[in-house]
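> here is a sequence together with a model predicted from it:
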Amino acid sequence: MQKKRYTKGEISTITEQIFSLLPKMSILCFIGVMGSGKTTLIKEMVKHLGGLEEGNSPSFGIVNEYTYPDGELLGYHFDFYRIENTEEALDLGLEDYLNKDVWIFIEWPEKIEPLLPEERTNIKLEILGPETRQLTILP
């Protein structure tokens, strides 16, 4: 378990530190209350990976797709805040997405816990103050 405190101004550095701890093409599950910085961190991670699209929360569409400048698929960003049950995630084809060799970013993973593989990294975000967050990387 790794714990790190950071401010929004340090998000690029914290992103580099996270990637130094991860295997390539991981499933990353972001746990935290609304406003804890999940989408902001994912946005920076997509940027760090060289993704073309601006990382945004897919709250209304549930999933966003990101690509590299050459068109190759970088990964998917899911926001399961609005789903009611795991059946909705299955209807989206979640199992197919999870079996691809790309980055997977998942907000609100607790809503689909039974569907998630054991091979994933959980990243917990906590609000310590208006500008300060604590990030915990859980195996």
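Sure, I can see it.

> only C-alpha atoms for contact and neighbour calcs from this point on.
Fine.

> so what's Trp103 up against?
When the contact criterion is Cα atoms under 8 Å, 6 or more residues apart in numbering, the partners of Trp103 are 25-28, 74-76.

> which parts of the protein are helices?
Read by DSSP state H, the chain holds these helices, from start to end of the chain: 11-21, 38-48, 86-91, 94-98.

> any idea which residue sits dead centre in this structure?
Among the residues of the chain, the smallest C-alpha distance to the mean C-alpha position (Cα atoms, centre = their mean) belongs to Phe105, namely 3.0 Å.

> hold the first one in mind and look at this next one:
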Amino acid sequence: MEIKIKSIDTIRESAREFIENIGESKVFAFYGKMGAGKTTFVKAICEELGVEDVITSPTFAIVNEYEAKGQPIFHFDFYRIKKLDEVYDMGYEDYFYSGALCFIEWPELIEELLPEDAVKVTIGVNDNDERTVSF
């Protein structure tokens, strides 16, 4: 499936379309180059799901936990991971296999640890600065 993000002004509409099409999946691995809009799109998804907390990039924390309608949502950023041991030490399995929504940025750094049913989401930047979200 492909979703177009025409501008930052329409990102919430694109997030709603994404949510409408995720089915029962829980773990989403977001691929895209630096600046493609991974964090911005995850933020829009979380807002559409009902997260009321301030949503920020978990670059330094590695994982941020939010709550939407009484359900946890985990947002990961593995950009700064140097060794897989760091991911083992944080107890990644407790998150990935919790049944909660997990949104993972920079999954290519931990691919061997991703659940088999993780959904690969690619955000590409088009010539006209639009984004294409493919999953």
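Now that the structure is in, tell me what you want to look at. All values reported here derive from a predicted model rather than from experimental measurement.

> quick one on the thing from earlier: mind putting the helices of structure 1 into a markdown table with mean neighbour count?
As requested, those are arranged in a markdown table below (neighbours: other Cα atoms under 10 Å):
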| stretch | mean neighbour count |
| --- | --- |
| helix 11-21 | 14 |
| helix 38-48 | 19 |
| helix 86-91 | 14 |
| helix 94-98 | 14 |
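
> pipe those helices into JSON lines and attach distance to Arg133 of structure 1 per row.
Below are the helices of structure 1 laid out as JSON lines (distance: least, Cα to Cα, whole Å):
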{"stretch": "helix 11-21", "distance to Arg133 of structure 1": "10"}
{"stretch": "helix 38-48", "distance to Arg133 of structure 1": "10"}
{"stretch": "helix 86-91", "distance to Arg133 of structure 1": "29"}
{"stretch": "helix 94-98", "distance to Arg133 of structure 1": "28"}
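
> what's the closest of these to Gln2 of structure 1?
Between Gln2 of structure 1 and the helices of structure 1, the tightest spacing by Cα to Cα is seen for helix 11-21, at 9.3 Å.

> quick check: buried residues in stretch 28-35 of structure 2?
The neighbour-count check on stretch 28-35 of structure 2 (16 or more other Cα atoms under 10 Å) flags 28-32 as buried.

> ditto for stretch 65-79 of structure 2
Buried positions in stretch 65-79 of structure 2, judged by neighbour count with 16+ other Cα under 10 Å: 66, 72-79.

> would you map the strands across structure 1?
In chain order, structure 1 shows strands spanning 2-7, 27-31, 63-67, 73-79, 103-107, 121-127, 132-138, with DSSP state E as the criterion.

> tell me the one of the contacts of Trp103 of structure 1 nearest Glu10 of structure 1?
Proximity to Glu10 of structure 1 was ranked across the contacts of Trp103 of structure 1 by Cα to Cα; first place goes to Leu28, at 20.0 Å.

> contacting residues around that closest one?
With Cα under 8 Å, 6+ apart as the criterion, the residues that contact Leu28 of structure 1 are 103-106, 120-123.

> same deal with Thr136 of structure 1?
Listed by Cα under 8 Å, 6+ apart, the contact partners of Thr136 of structure 1 are 1-4, 123-125.
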